[in-house]
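>>> no sequence on this one, just coordinates:
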């Protein structure tokens, strides 16, 4: 028997709009995508702090953190990467419904997967931030030592080395962390949020 015949969506008496009104700001997902070492998690945590200081409710969903729990059963094959992003897209949707600005920091290398997540949201609720950084700079930083392991054959299917990264076609925001400061990147994102009346 199909799940669709035995499960039904349970509606709350409190709507997303109610929660946004109580919070005093809109909710959305800010989706940071880019190579390993490009600065996605750094920007997400810095933006969370800036929003917190403004009294804006937000939460960071980080790729490594999610793989410690919810997605700890997934590897790094293309199929597992797709499922990783599918799951976090659904979680992000719940957080947005809860009235939060959700900061999702994931390599999310496949364009189709990111577009599938975008399709879960209403207009202006999905803000794609391409954290652009040259592979040379990411490899120079190599904060987790992953590029070195990939070059030495210890990691298979590593994005940017032995697995593809598909750049966003029309992201809402592009920040270039190999030429811009963290402060400038955060300001660009904040300007977008203000100009689009999300905060």
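Noted; the coordinates are in hand. It should be emphasised that the depicted structure is a prediction, and the values quoted were computed from it without experimental measurement.

>>> going by C-alpha atoms from here, please, whenever you check contacts or count neighbours.
OK.

>>> which of the helices or strands spans the residue nearest the centre of the chain?
The residue lying closest to the centre of the chain (CA atoms, centre = their mean) is residue 104, at 2.7 Å. Assessed by DSSP states H and E, residue 104 sits inside strand 101-105.

>>> show residues contacting that strand.
For strand 101-105, the surrounding residues in contact (CA atoms under 8 Å, 6 or more residues apart in numbering) are 26-33, 40-41, 44, 48, 56-63, 92, 95-96.

>>> can you check stretch 182-194 too?
43, 46-47, 173, 175-177, 199.

>>> how many residues are close by the closest residue in space to residue 162 that isn't next to it in sequence?
Sequence neighbours aside, residue 156 is the residue nearest to residue 162 in space, at 6.9 Å (criterion: CA to CA, 6 or more residues apart in numbering). By other CA atoms under 10 Å, 15 other residues sit near residue 156.

>>> check the secondary structure at residue 156 for me.
Here residue 156 is coil, with the state taken from DSSP: H, G, I helix; E, B strand; the rest coil.

>>> with residue 4 instead?
Under three-state DSSP, the three-state class of residue 4 is helix.

>>> and the helices in this protein?
16-23, 40-53, 63-68, 78-97, 111-118, 135-141, 146-151, 182-195 (DSSP state H).

>>> if we can go back for a sec, from the contacts of stretch 182-194, pick the one nearest residue 139.
Nearest to residue 139 among the contacts of stretch 182-194 is residue 177, at 13.3 Å by CA to CA.

>>> then this one, side by side with the first:
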């Protein structure tokens, strides 16, 4: 840490007080998976479902974050690690504020995801693997990224030039090539209910 002479200033209102006022728990649903697997789609679908029921929530999306907070980062292994580190810290702030935050990031390296998990208390971080075969992801290719990567227009593309490390012990797996969006949402809501977060 480069900054010195810092002291953590404890907030007047605690995380527990915010949760009690909200009437629900707070956590991060960390969606990880290949490009085109459905992370952003599922993250926004669960966000809409929670919002409809009066749950304080927010979506942190990979592309959106790179438009602002992380616009200085590229896609080298070092930059990807820093990207995830920053997002982990931001997600922690949202959890402290009493919200359920969904994150949609490829986050290809298990070590980076483990580092983020370590920032949170028990039952505050849930690694959700949005599992979809790369063949199906390429077929969908909503942003034409796979096509560009195959033509050599994009370097360090996960799944093509750069590895994706599937979660070793995900808290939940969503097979988006088998489930509809609504079925995926229902599975996640059920998971949250079992964790007594809703």
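That came through, no problem. It should be emphasised that the depicted structure is a prediction, and the values quoted were computed from it without experimental measurement.

>>> got a TM-score for the pair?
Overlay of the two chains. TM-score (TM-score structural alignment, normalised by the length of structure 2): 0.98; 198 aligned residues with a CA RMSD of 1.0 Å.

>>> is it true that the residue nearest to residue 162 of structure 1 touches residue 148?
No - applying CA atoms under 8 Å, one finds residue 156 of structure 1 not in contact with residue 148, separated by 11.9 Å.

>>> what would the helices of structure 1 look like in JSON lines with distance to residue 4 of structure 1 and mean neighbour count?
JSON lines is the format used below for these (distance: least, CA to CA, whole Å; neighbours: other CA atoms under 10 Å):
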{"stretch": "helix 16-23", "distance to residue 4 of structure 1": "24", "mean neighbour count": "15"}
{"stretch": "helix 40-53", "distance to residue 4 of structure 1": "36", "mean neighbour count": "18"}
{"stretch": "helix 63-68", "distance to residue 4 of structure 1": "27", "mean neighbour count": "14"}
{"stretch": "helix 78-97", "distance to residue 4 of structure 1": "17", "mean neighbour count": "18"}
{"stretch": "helix 111-118", "distance to residue 4 of structure 1": "20", "mean neighbour count": "16"}
{"stretch": "helix 135-141", "distance to residue 4 of structure 1": "44", "mean neighbour count": "15"}
{"stretch": "helix 146-151", "distance to residue 4 of structure 1": "42", "mean neighbour count": "16"}
{"stretch": "helix 182-195", "distance to residue 4 of structure 1": "37", "mean neighbour count": "15"}
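
>>> of the ones you listed, which is nearest residue 160 of structure 1?
For the helices of structure 1, the distance to residue 160 of structure 1 is smallest for helix 135-141, at 7.1 Å, taking CA to CA.

>>> I'd like to know which of the helices of structure 1 is closest to residue 163 of structure 1.
Nearest of the helices of structure 1 to residue 163 of structure 1, taken as CA to CA: helix 78-97 at 8.8 Å.

>>> so how much does that closest one differ from structure 2 once superposed?
Aligned to structure 2 and superposed, helix 78-97 of structure 1 gives a mean residue distance of 0.3 Å (mean CA distance after the TM-score superposition for structure 1).

>>> so which elements touch that helix?
Judged by 3 or more CA pairs under 8 Å, 6 or more residues apart in numbering; DSSP states H and E, helix 78-97 of structure 1 is in contact with strand 28-33, strand 101-105, helix 111-118.

>>> angle of that helix against strand 101-105?
For helix 78-97 of structure 1 against strand 101-105, the angle by axes from the mean of the first three to the mean of the last three CA atoms, to 10 degrees is 160 degrees.

>>> what sits up against helix 78-97 of structure 1?
15-16, 27-29, 71, 74-75, 101-102, 104, 106, 108, 110, 113-114, 116-117, 120-121.

>>> rerun at 7 Å
Helix 78-97 of structure 1 has contacts (CA atoms under 7 Å, 6 or more residues apart in numbering) with 16, 27-29, 71, 74, 102, 108, 113, 117.

>>> distance of the residue nearest to the centre of structure 1 from residue 34 of structure 1?
Noted for residue 104 of structure 1: a distance of 12 Å to residue 34 of structure 1, by CA to CA, to the nearest Å.
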